[in-house]
Every structure is written in C-alpha cells, then in structure tokens.
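*Asks:* coordinates only, sequence not included:
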C-alpha cells in the first residue's frame, strides 16, 4: 500500500484497518514528528467518539448481539467501532452500512475520520440512501422512527414481508423498509390479523389513568410561552373540533394557545406546535412548508385515527418522528408509549349545554327532514320520554355497518329514526354542504332517546368524542357494540353494550318496557355525573400540563 493510498475497500466493501493508515503516515518521521502525529490521531478518535456518543444513534445492544466477540471480550462498543469495527466493515446500528457509506463517500471523508462520525457531522449536506423516501428528514429522525417502529406492537415484520413479497429481494430489513419506503408507497403495513391479536390483548386489560403525584404542580418557566394547535383547513371538520377542544383546555390551564391551520406563516410559528390529525395535515395541499425536520422532531403529534385504517398508517411517519404524541384512544397511547414515544391520553371534553342551529342551518336539507318540534333548540336535560326521535346514528359507510342496517331495516322502520349514513371517501370538510354535520350530530342526539354506535370494523375501537361522549352529553342513551376499555366511561354504567345481532332487542327493551326506561334513566344520570365531574376535569388538566412541560424540556434543549 503506497503512502498516498489512504483508503482501501475490500471485496465486501469494508474499510481496511484504520490503524494501518496512521502507521503508514508516521513511517519515516522523526520520533518528535511521530508523537505529534499520534497526538493528532488520538484527538481525532476522541472527537469521533464524542460525536457518535452525543448523537444517540449508536446501538450498543445491536453491536454486541451482531458481534458477540466484542461482548465476550468486554470491550466498549463505541471505542471498538472507532478503533477496529469500522475498518472491519462492522455497522453501528441496523440502519447504517459502514461499507456502503465508505464506497459512496470515500473521497469526502477525511483521512482517518470515522465514517459514521462523518455521516452524523455532515447530515443535510450528503445524500445517503438509508433515508429512502424520507430523504428530506435527518438521519436522526429516520433512525428514531425506525427504532420506534421496531418496538411498536402493532407492527409485525414477518406479516409485512408476507403482504409485500417483492421486498424479499431487498437488503433492507423489513421494519426499516416499512418506514422509509412502505408507508410512503401506500403498501400494506399493518396486518389485520396481527392488529386483532394486539388489540384483543389490550381489551383484556383495564384502562386506568396513572395517579397524579402530590408534587405535580408545574411552574410557568417549565412551559412554552406560545402553543399552536394546527389542523388542516380542508380536513375533516371533526378534527378541527378536536383541535379547538385542546386549545380551549390549554387556555383554561393558563397557557397561551392558538388554533391554527396550514396557512399560518411558518416563520411566525409558535414555540410549540401540536399537529392535530397528522394523517390529514401533512398530506393535504398547502402544508409543504411545515414538512421540515426541525419542525417535525420538535413538535407533538395528536393522533385521532384508528389503527386499522389507511389514514392511521399514513400518519405513522410523523407520529414516529415527532417528539411526543397525544391520542384520543387510551390503547393507542399505551402502544406508542411502549414504543418509546412519550404519550398522553386526551379525551376532548364535551359540554352539557342547550344546542341551537343558526338560521342558515335551519334551511339545510338535513334539518328540513326533522319534525317541526325538533327544529328548535335542543336541551340535553329533556326527559327521555319527551324526546321525539327514538334512535339516531351518524357515520360513513363500511361493509360491517352495511350488513347491520340491511339486516335490521325492517325493525327500525317501526321507530322514528334519524340515520346519517352515506358513502364518503375524503374528509368531511367545513362548508355549506357538510360543515353542519359537527353541529347536527349533537343537535339530533339532544332530541334522541338512543344514540347508536356501530363500529367501522371488528376492532372494538371506542368511538370517543362525536358518538359516545357527545351522545352522553346530549342526554341520549348510547347503545354500542362492545368497546375497548376506556378510563372515563364504563359499559353498563355510562353506556350500554350488546352484540349487533341483539342490539334491536336492547333498543326495544329500552323504548317499550318500564324496566328499560328505568335503566335508561340510570344510564343518563351516570353519564351526566361523569361528564360534569369537576375533579376529573381538574386532574385531566394537570396531566395535560405535566405532559406539555415534560415535552417542552426535551424540545427546548433540541437546538
């Protein structure tokens, strides 16, 4: 090897022994010069070590498991990688291939510099294929997303390969492929069978909110001065409602929160951003300016989607890359927390209040089909017996719902029903045609004796804000299929559950028997008590403050 030849790639793409490079460079120098060179070498190694350790990207567990000789020798993994591992073609984590990187950037890497250190140091200036279709985001964010995906119980690598047989020829591990290619390509990422098993296990566990420590007070200095809760202006109107509910909670807690959308100037963004419905926000037009690594990694994502949907999968990229996550599903929050993402369960509060429709709403075709007496203001305290609508339902078409309503159409024809059920592929956006729906659902529920909850599929997902909680707040009795456990609402206490086959029997019993009407009164009373529980509301607000404070400590140090 000549003195000028500083790097050699072996047949498998590994870097030759780095130490030999330094020895060749010192050959023929005086002892004094040699010592100086040695000092420079040690300094470079120390600098590489500092860069690699501070990045948090070196996976010691991976290194020891992949190279057991290092573990057996009880060597420090990072030091070994710098002094010998890189030269031998060993990799610092499952995502970074030392040999491939050296092949691509051998001319850019300084003599003697560790390739992984170079990768970290020059992030954003060099392109490396390890980021796949996420090349606009830093290697740190992509690595974080892949690491979290590996721990996310909803994902199964074997199922991913089975659903995408063409990737078996890829040299990228399936978890990484799913994150950097699969989600963006619209592939099948989460298998229905594995989802059912995972959620089935969670269904066996009680949903219990953690206790709040007595010393849990949060100081203002530990909180951001400004918070923006962002939704997309062309997105689902119900997402906007949830975003507004969070803004109201933050402001009631003494914070300075603002409801924003994608048109807000990015250069004037608040200190902390919370993106409500990332599956919508980052995919609908006009949000490109917000798709920046420095924004995503320092923001909180507010997931509102169910795991079995394509929208949940689409939003996973941002849920995995963000700082923390808020979720309306207790089970989703637990799954994200187990994957290493600090999470908060947030149930949007609902008001027990008289509901009114505007004069413009009164002219809408969906209102004109209501009985005249139901077009006036709706009082949630209206007695069960005086409500003129027997059963109401709001929801989009699914195969499961189609079978339910087709099978029981004759039964419901004997009752006064209001069923908003239609096929719709895109979001229910604000506007003259559909904007009324968020108001109408609560308005109709306040005139209904029973609010039906039929799940989209067989996943037992708790239908949270619009159907269950809002139905309770409007004074109707929620009749639902069995749901996943909820920390605030309990089946048999705040709402009633039954199989789809026997839901008509339960409805008939509630509407036509004395015992059923007595049970309806009990359920309504319990639901009102839970929703209007001041202590519960105060505890939820404390949890929200604690979460924002803990996230802000992380984000404010991420410069």
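*Replies:* Everything's here; your move. The model shown is predicted, which means the values in this text are computed figures rather than measured ones.
*Asks:* could you use CA atoms for every contact and neighbour count after this?
*Replies:* Fine.
*Asks:* for my notes, confirm residue 301 occurs in a helix.
*Replies:* No: using DSSP: H, G, I helix; E, B strand; the rest coil, the secondary structure at residue 301 is strand, not a helix.
*Asks:* number of nearby residues for it?
*Replies:* Residue 301: 30 surrounding residues under other CA atoms under 10 Å.
*Asks:* touching, it and residue 324? I think so.
*Replies:* Yes: using CA atoms under 8 Å, residue 301 is in contact with residue 324, at 6.4 Å.
*Asks:* just the helices from the stretch 1-150 of the chain, written as ranges.
*Replies:* Using DSSP state H, counting those that start in this stretch, the helices found in the stretch 1-150 of the chain span residues 18-26, 31-55, 60-66, 68-72, 77-80, 98-105, 115-121, 139-151.
*Asks:* rebuild those helices as TSV, extending it with distance to residue 353 and mean neighbour count.
*Replies:* Shown next, in TSV, are the helices of the stretch 1-150 of the chain (distance: least, CA to CA, whole Å; neighbours: other CA atoms under 10 Å):
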stretch	distance to residue 353	mean neighbour count
helix 18-26	73	16
helix 31-55	52	15
helix 60-66	55	16
helix 68-72	64	13
helix 77-80	61	17
helix 98-105	62	19
helix 115-121	55	21
helix 139-151	42	22
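*Asks:* another structure for you, compare them:
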C-alpha cells in the first residue's frame, strides 16, 4: 500500500497511516517473466489483453508503479500472462473505489441473442466440487431459474468429462472453478471460447483479480453486482442478474438440518413463531468483528443468533458433511427470526444476494443492512432496510420496538415475498441469460 494513501475508513497499516481497507494482495513479488509464456500460450490470451486494456477497474499506471520488474512489457500483457496467476495487485484501492462510484450511475447495455438461437437450450451449470456451500446454492439458483424457463439443465463440476460438456455452459464462481481441484485442466481455448462466467467476487476483493485473466478469456459474464456488470459490458457481453430463490427439491430435509451441531439438542424455535429478534450468519472478518464488539452490549438485550465462522480455522462442527449444511442452518435460523443484521465483509458496499434475498426475503425475515450497491429488482426502504454502519443497530432497535417500525417490517416482509415470487421478473432474468449465452 503506498505510504501517502490517506483515505477514509479508519483501518491502519504498520506505518500508522490510515488506509482504505486491509487488502492482502501481493505488491512487488520480485518475480520476472521467464521463457515460460504462461497464459500467453493460449489463443484467447490476445482477446483478454485487449479487453483488460479497456477494462476500467484495471490501471496500467498503478500496475507499473506497484511492480518494478515489468521492464518494457505492457502491463496488460504481463497481468494476463503472469500477474493474475501470481496474484499481483492490479490497481490501488482508491482507483477501485472511484471506479465503483462512477459505474454505479451508468447504464448497462442490453444484449440480444442470435435470431437463429434455439428456443430451448441445453445448459451446463458448473461449480467446483470444492466450492463454498453458499456458492453451490448460487449454482442451484441459476439452474432453477433456467429450468423453470423451460431449458434443459445439466449440473456438473470440475471432475466432469470436459469433452462431454454441452454447447452452452455457465461457470459459477470462476475464481474457484478454474483454480481448485481439476479446475486448471479446464483453462483451454475450446472451453473458454464459449464460457459464460458467473462472477461472484466483488471487484475490491483479491479473488476477483485472481481469476480476472481467465474470465476475460471467456465469452460472456453474469454478475449480481451492477457496477461490475457495467464495467464488463464495455469489453464483452455482460448482464446483471439476481438469481431465482425458488427451491427445486435439492434441499436436505428439516430433520437432517436439525442434526447439525449448531442446532442439535436445541428447541428454541418451538417457543414462538419467530423467537429470535435478530441474527447474523457468516464468515468472520475484521470489519464484522469490530462491529459486533462495539455493539455487543446493545445486541445482548435481544434474543439473537450471531455466528462468525473463521474460514481459515479447522472445521469443528463434524467434518465436510456438516460444513456443507451451513446454508440450510442459515435458512432455518432465518425462518425463526424477525430481523437479519447484514454487515459487509469489509467497508465496501455490496449486494449480498445469498444473505438478503436467499436467507431473509424468502423466509419472511427483514434484512437490515449496511448500504448496498443498487439493484433494479430490490430497493432499500421497500424490500429491505438500509442504514449507515454507525446507525445500523439503532435502526434495528426502532424496527423491533417501535409501533411504526413493526408496521414497516410487516410491509417490507410482504414486499420481499412478492418480489421473489414475481414470475415476470424471473422470466425476464432467464431471457437475459439465454440472450447472453447465444450472443
């Protein structure tokens, strides 16, 4: 992080300077390009280089300033060939923040499918077998959305036979699919030329940049983040879609969910329809730890379920079987809670679909969130509540204790339920995906 960066959010680096947020990306690695051409040996690399040079989140000047071993090599060429795989930092945080702010207000160009495209597509929805359980939920949601629109769906992972993939494929969370397990074997020209990437990582996270060079080699992009979709749409077909939350029988039974160690032996949900006032269920981060530590006294006045999982710690809850059941546990808690407190992983806004929509809205729970990037389908004050971080608990207290607040909660819960069951919106989203797959 440059020592003269003095921005706004209150984290401090080892020099004592205020920094925007604590990214752990690599700066200067000391590595120099070798005779190994890396990703440049792929035919799709030239397309990715051209796209990256026009991609507004990437800063060639920042990249050259951060890495003094490029020599005469063009920054875009170096990042596609080597820097992405070396997880090099590609832009300073202020550039990313400024770009996000600008893109939020810009329109997203629509894409239309080919006129000769078949009415019913056979679509492969791929997700890594080693993916986070919540990302697998996203893949099921995309599959459900397209299946309900009449398309044929094949669910698969990186262990599937590459040659047997269908013509149209969506790769959910490319930062995991193409890099975990057998995923690297799929980074080949004949796969990437038709690949539709469902990007789930926010633009300010290192995961986004770790896979960007591969994403740019693909055919198209889907993302639930509108600013990210706008940025991609300037260089390749890209759409902003919130997936369906209609279940299709893939969920474990309630009995199996209650066997999870976080719920086993408890029966607090039998006391009332919604015995919990509020809950949070997610991974731990410094930002979240500071928030809950600061407000622990006020939150202790309410019946709550707050679970912060350290993603780097060993699994203490019974192995991979129980780890995979985390989404169902979160669903069960949401069904018995009045409010969801949505605290972002860091100081950057982001619309967390899996928490605000897939947990809260579908279960009649009201999300009270830090500010999110706007999404056309769901609006703050109508489908969820939104407030700045330092006033978030006060808003939750108003919603729980004040008569007007309780009325507002009832209206928002009803609006959320209506929005996620709007078949017109669902059909429009499915059509956009079909269009971008056949562009």
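*Replies:* Alright, I've got the coordinates. Since this is a predicted model, take the numbers as computed values, not measurements.
*Asks:* residue in structure 2 matching residue 363 of structure 1?
*Replies:* When structure 2 is aligned by TM-score structural alignment, residue 363 of structure 1 is paired with residue 259.
*Asks:* okay, now that match: neighbour count?
*Replies:* Neighbours of residue 259 of structure 2 (other CA under 10 Å): 15.
*Asks:* ok, now the one 5 residues further on?
*Replies:* In terms of burial, residue 264 of structure 2 registers 11 neighbours under the definition other CA under 10 Å.
*Asks:* before we move on, what about the one 3 residues further on?
*Replies:* Neighbour count for residue 267 of structure 2, taken as other CA under 10 Å: 9.
*Asks:* so residue 435 of structure 1 sits in a strand?
*Replies:* No: with three-state DSSP as the criterion, residue 435 of structure 1 is coil rather than part of a strand.
*Asks:* so what does it match up with in structure 2?
*Replies:* Per TM-score structural alignment, residue 435 of structure 1 is aligned with residue 324.
*Asks:* state the distance from the nearest residue to that match once chain neighbours are set aside to residue 329 of structure 2.
*Replies:* Excluding its sequence neighbours, the residue lying closest to residue 324 of structure 2 (CA to CA, 6 or more residues apart in numbering) is residue 133, at 5.3 Å. As judged by CA to CA, to the nearest Å, residue 133 of structure 2 and residue 329 of structure 2 stand 11 Å apart.
*Asks:* okay, these two: which has more neighbours?
*Replies:* In this view residue 133 of structure 2 and residue 329 are compared by other CA under 10 Å, and residue 329 has more residues nearby, 22 against 16.
*Asks:* that one: which element?
*Replies:* helix 326-335 (DSSP states H and E).
*Asks:* helix or strand for residue 171 of structure 2, which one?
*Replies:* strand 168-172.
*Asks:* ok, residues contacting that strand?
*Replies:* Contact partners of strand 168-172 of structure 2, identified using CA atoms under 8 Å, 6 or more residues apart in numbering, comprise 121-128, 135, 138-139, 177, 194-200, 437-438.
*Asks:* residues in structure 1 matched by it, start to end?
*Replies:* The aligned range for strand 168-172 of structure 2 is 272-276, by TM-score structural alignment.
*Asks:* show me how far that stretch is from its chain's centre.
*Replies:* 12 Å (CA atoms, centre = their mean, to the nearest Å).
*Asks:* neighbours around the counterpart of residue 412 of structure 2 in structure 1, how many?
*Replies:* Alignment note: residue 412 of structure 2 maps to residue 523 in structure 1; criterion TM-score structural alignment. Number of residues near residue 523 of structure 1 (other CA under 10 Å) recorded here: 23.
*Asks:* just give the nearest non-adjacent residue to residue 523 of structure 1, would you?
*Replies:* Per CA to CA, 6+ apart, closest to residue 523 of structure 1 is residue 494, 5.3 Å.
*Asks:* how far does stretch 342-354 of structure 2 sit from the chain's center?
*Replies:* 9 Å.
*Asks:* state the distance from residue 122 of structure 2 to residue 155 of structure 2.
*Replies:* 11 Å.
*Asks:* now the residue mapped onto residue 377 of structure 2 from structure 1: closest residue in space that isn't a chain neighbour?
*Replies:* Correspondence of residue 377 of structure 2 to structure 1, assessed by TM-score structural alignment: residue 488. What sits nearest to residue 488 of structure 1 in space, not counting adjacent residues and going by CA to CA, 6+ apart, is residue 530, at 7.6 Å.
*Asks:* that neighbour: what's it in contact with?
*Replies:* Residue 530 of structure 1 sits next to 488-489, 494 when contact means CA under 8 Å, 6+ apart.
*Asks:* and the gap between the aligned partner of residue 166 of structure 1 in structure 2 and residue 79 of structure 2?
*Replies:* With TM-score structural alignment as the criterion, residue 166 of structure 1 lines up with residue 69 in structure 2. Relative to residue 79 of structure 2, residue 69 of structure 2 is positioned 12 Å away (CA to CA).
*Asks:* okay, the two: which has more neighbours?
*Replies:* Per other CA under 10 Å, whichever of residue 69 of structure 2 and residue 79 has more neighbours is residue 79, with 28 against 15.
*Asks:* contacting residues around stretch 391-401 of structure 2?
*Replies:* 277, 295, 298-299, 339, 341, 368-370, 386-387, 405-406, 408-409.
*Asks:* in strands, which of those fall?
*Replies:* Mapping the contacts of stretch 391-401 of structure 2 onto strands (DSSP state E) picks out 277, 339, 341, 368-369, 386.
*Asks:* how about those in TSV, adding distance to residue 59 of structure 2 and neighbour count?
*Replies:* TSV is the format used below for these (distance: CA to CA, whole Å; neighbours: other CA atoms under 10 Å):
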residue	distance to residue 59 of structure 2	neighbour count
277	45	19
339	40	26
341	35	22
368	35	26
369	31	26
386	32	21
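*Asks:* now, which of these sits nearest residue 309 of structure 2?
*Replies:* residue 341 (15.6 Å; CA to CA).
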